[in-house]
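[1] Quick one: sequence plus predicted model below, questions after.
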Amino acid sequence: MEKESMVKSVDRALQVVHLVSTKKEGFGVTELARQIDLNKSSVYRILSTLATHGYVEQDQETGRYKLGYKVLELSAKLLDSIDLRAEARPYLKELESLTNEVIHLVVYDQGEVVYIEKLEGNEMLRMHSQVGKRAPMHCTSVGKVILAHLPPAEMERIVEKKGLPRHTERTITQYDTFQHHLQEIKQKGYALDLEENEQGITCIAAPIFGYNGKVTAAISISGPTIRMTDQRLSELKEKIMEVGRKISERLGYRG
């Protein structure tokens, strides 16, 4: 019952935020209570909580509630991701044309990677990845290359929380081995996924840095292991690192 009540509270709070966003002049407590069929004291408590976190604010002259600047802050963060896609897309297309393989663009979020762009290439390849889907960091090339460039304490927190679960027989599951592996990735500037996440799939990835110098995303090329030979990976590594650098520069990185 407590969980159900908590979910209802979140639902009502989101309804309030949505309603407040529909009127430039905002809403009064009585009007909001009538709109969502809730008593005024409950609506007032919701508004007070939202105001504390900056999602709404009260006009001191009219007493009406309007959207707060926290919503703008969240929108700006979303726009950052959209900008990344726009800036990266020409380079993704270039990689797709060059390799005919699957090209991924991911962002780092809460200890995982999220696919925000995927180009399929001209070759048939069945993969689990899709735009909007999350993936683990420890067994994907994009995840490992981001982990390698995070502050050590942050990397350790992620590994402690998520663990190193086995996805295939080639997944690295020992922490000491994995830590040494990340150090090598950072030195080389790229990461490989040698069938560590999906059987028969090999990937190579490079990091993308933001204007603040922090790693925020990664780009990868994925193909069947039979095509992604050692020789081909050696040929692709300079290209994908170059693309990573170019996208980073487009985002304002001057490292």
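    Arrived safely, thanks for sending.
[2] going forward, measure contacts and count neighbours with C-alpha atoms only.
    Fine.
[3] quick one: contacts of the helix or strand that contains residue 155?
    Assigned by DSSP states H and E, residue 155 belongs to helix 152-162. For helix 152-162, the external contacting residues (Cα atoms under 8 Å, 6 or more residues apart in numbering) are 111, 138, 147, 148.
[4] dump the residue contacts of the residue most central in space within the chain.
    Closest to where the C-alpha atoms of the chain average out (Cα atoms, centre = their mean) is residue 107, at 3.4 Å. By Cα under 8 Å, 6+ apart, the residues touching residue 107 are 81, 113, 114, 115, 116, 216, 217, 218.
[5] count of neighbours near residue 103?
    By other Cα atoms under 10 Å, 24 other residues sit near residue 103.
[6] That one contacts residue 220, doesn't it?
    Yes: Residue 103 lies in contact with residue 220 (Cα atoms under 8 Å); the separation is 5.7 Å.
[7] Between the contacts of residue 107, which sits nearest residue 134?
    Distance to residue 134, by Cα to Cα, is smallest for residue 114 among those, at 4.5 Å.
[8] give me the element the closest one is part of.
    strand 112-119.
[9] Show me how far that strand is from its chain's centre.
    Computed by Cα atoms, centre = their mean, to the nearest Å, the chain-centroid distance of strand 112-119 equals 7 Å.
[10] so what secondary structure elements neighbour it?
    Where contact means 3 or more Cα pairs under 8 Å, 6 or more residues apart in numbering; DSSP states H and E, strand 112-119 is packed against helix 69-99, strand 102-109, strand 134-135, helix 141-149.
[11] Comparison target below:
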Amino acid sequence: MDGAAEVADARVRAPGSVQSVDRALDVLETLAGSDAPMGVGEVAELTGLPQGTAHRLLRSLQARGYVRHDISRKYSVGSAALRLGEAAQRSLARTARPYLNELVALSGETANLAVLEGDDVVYVAQVPSPHTLRMFAEVGRHVPPHSTAVGKVLLAALPQERAIGLVRRTGLPRYTEHTITRVADFTAELERTRERGWAADEGEQEIGVRCVAVPVGEGRKVTAALSLSGPAERFAGSAEPGLVEQMVAVAQAFAASLAGAEARAATGPA
């Protein structure tokens, strides 16, 4: 099952929801879950909508810039959706701040929040280590997922075919002697990440830097990754006793706060 089909299967209808809004969001989420532009028929099939309804919704979304129509007469997510994504990232970063502070307090190292945007990992928030010698990933920086702990966690949450398709598109460029550069090896690394629930970067992006990351959310509902990074000479990473377990607890609390906010919004007054 591809990403778009999984989005279609995962829909939840809130009590009292507005059908036209639900349908428009179904269309957007289906396009967002696809790695390629889609025709009207494909959108209709995956959303379960009549083809005429799907076409009207696509044209309305196109008029507002949320959907684009290319020369092959297929549709994909439009540039207007970027504004929503940027606003969502700012909101996520604000909510994450106390949890990032907690990670720094328990480890003394730099804490990061990252999300998957297209084929890249993007750092959306950071709380730096109090040490003079510390790691720094610029907020807004895009990095390839295969050489980072946060990237491994985020790709491990995707369907296997979609994750491997992503790294085949981007390639597996070597940054250090420790970077994973073979698809088979990276596939095995994703499987290890799924089994143990965390990922590590042992100097794979930059020599002398160690990082460990955990997912925010579970299964296909992972929305982001939290990580700690520091100089390898000081930071033991996943080998630090109890560190991964503490990080998982912080990530679970963060995920619960996000879920609670969504639930309150869904059940609040109209």
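    Thanks, I have it. Note that this is a predicted model, so its numbers are computed, not measured.
[12] looking at the helices and strands packed on strand 112-119 of structure 1, which is buried most?
    helix 141-149 (a mean of 29; mean count of other Cα atoms under 10 Å).
[13] average offset between that helix and structure 2?
    Once fitted to structure 2, helix 141-149 of structure 1 is off its aligned match by 0.7 Å on average (mean Cα distance after the TM-score superposition for structure 1).
[14] Pull up the aligned stretch in structure 2 for that helix.
    Aligned by TM-score structural alignment, helix 141-149 of structure 1 falls on residues 149-157 of structure 2.
[15] Tell me the counterpart of the residue nearest to the centre of structure 1 in structure 2.
    Under TM-score structural alignment, residue 107 of structure 1 pairs with residue 115 in structure 2.
[16] What separation do you get for the closest residue to its match other than its chain neighbours and residue 78 of structure 2?
    Excluding the flanking residues, the one nearest residue 115 of structure 2 by Cα to Cα, 6 or more residues apart in numbering is residue 224, at 4.7 Å. From residue 224 of structure 2 over to residue 78 of structure 2 the distance is 22 Å, taken as Cα to Cα, to the nearest Å.
[17] Also residue 194 of structure 2?
    Residue 194 of structure 2 is 32 Å from residue 78 of structure 2, by Cα to Cα.
[18] go on, residue 157 of structure 2?
    Following Cα to Cα, the distance that separates residue 157 of structure 2 from residue 78 of structure 2 is 25 Å.
[19] residues in structure 1 aligned with stretch 167-180 of structure 2?
    The aligned range for stretch 167-180 of structure 2 is 159-172, by TM-score structural alignment.
[20] Give the buried residues for the matching stretch.
    159, 164, 167, 171, 172 (16 or more other Cα atoms under 10 Å).
[21] now the end-to-end length of it.
    12 Å.
[22] Translate residue 243 of structure 1 into the numbering of structure 2.
    For residue 243 of structure 1, the residue aligned by TM-score structural alignment is residue 250.
[23] Let me know the distance separating that match from residue 99 of structure 2.
    6 Å.
[24] quick one: the strands in the stretch 151-270 of structure 2?
    199-202, 209-216, 224-231 (DSSP state E, counting those that start in this stretch).
[25] Can you tell me which of those strands is nearest to residue 261 of structure 2?
    Here strand 209-216 is closest among the strands of the stretch 151-270 of structure 2 (Cα to Cα), at 14.7 Å.
[26] Can you get me a residue count around residue 21 of structure 2?
    11.
[27] tell me which element it falls in.
    helix 19-32.
[28] what's that helix packed up against?
    Counting contacts by 3+ Cα pairs under 8 Å, 6+ apart, helix 19-32 of structure 2 is packed against helix 3-9, helix 40-47, helix 51-63, strand 75-77.
[29] can you rerun that using 6 Å?
    On a contact count with 3 or more Cα pairs under 6 Å, 6 or more residues apart in numbering; DSSP states H and E, helix 19-32 of structure 2 meets no helix or strand.
[30] Now do that helix: distance to the chain's middle.
    20 Å.
[31] same thing with stretch 85-103 of structure 1?
    19 Å.
[32] Kindly report the same for stretch 167-174 of structure 2.
    18 Å.
[33] so what's the aligned partner of residue 95 of structure 1 in structure 2 closest to, chain neighbours aside?
    For residue 95 of structure 1, the aligned position in structure 2 is residue 103, judged by TM-score structural alignment. Ranked by Cα to Cα, 6+ apart and with sequence neighbours excluded, the top spatial neighbour of residue 103 of structure 2 is residue 111, at 6.2 Å.
[34] ok, the one you found touching residue 125?
    No: contact status for residue 111 of structure 2 versus residue 125: not in contact, 8.5 Å apart, counting by Cα atoms under 6 Å.
[35] So residue 212 of structure 2 is in contact with residue 200, correct?
    Yes: when contacts are counted by Cα under 6 Å, residue 212 of structure 2 is listed as touching residue 200 (4.4 Å).
[36] Name the residues contacting each of the two.
    residue 149 (Cα atoms under 6 Å, 6 or more residues apart in numbering).
[37] Shouldn't residue 19 of structure 1 be within a helix?
    Yes: membership of residue 19 of structure 1 in a helix is supported by DSSP: H, G, I helix; E, B strand; the rest coil.
[38] What is the burial count for it?
    Residue 19 of structure 1: 17 neighbours (other Cα under 10 Å).
[39] Show me what it aligns to in structure 2.
    Aligned partner of residue 19 of structure 1 by TM-score structural alignment: none.
[40] out of the helices and strands packed on strand 112-119 of structure 1, nearest to residue 41 of structure 1?
    helix 69-99 (23.7 Å).
[41] and the angle from that closest one to strand 102-109?
    Helix 69-99 of structure 1 runs at 160 degrees relative to strand 102-109, counting by axes from the mean of the first three to the mean of the last three Cα atoms, to 10 degrees.
[42] Tell me, how many residues neighbour residue 218 of structure 2?
    Residue 218 of structure 2, neighbours per other Cα under 10 Å, totals 12.
[43] Report the separation between the nearest residue to it once chain neighbours are set aside and residue 31 of structure 2.
    Spatially, and ignoring its direct neighbours in sequence, residue 218 of structure 2 is nearest to residue 157 (7.9 Å; Cα to Cα, 6+ apart). Distance check for residue 157 of structure 2 against residue 31 of structure 2: by Cα to Cα, it reads 19 Å.
[44] Kindly report the same for residue 104 of structure 2.
    38 Å.
[45] Next: residue 148 of structure 2.
    If you go by Cα to Cα, the gap between residue 148 of structure 2 and residue 31 of structure 2 works out to 27 Å.
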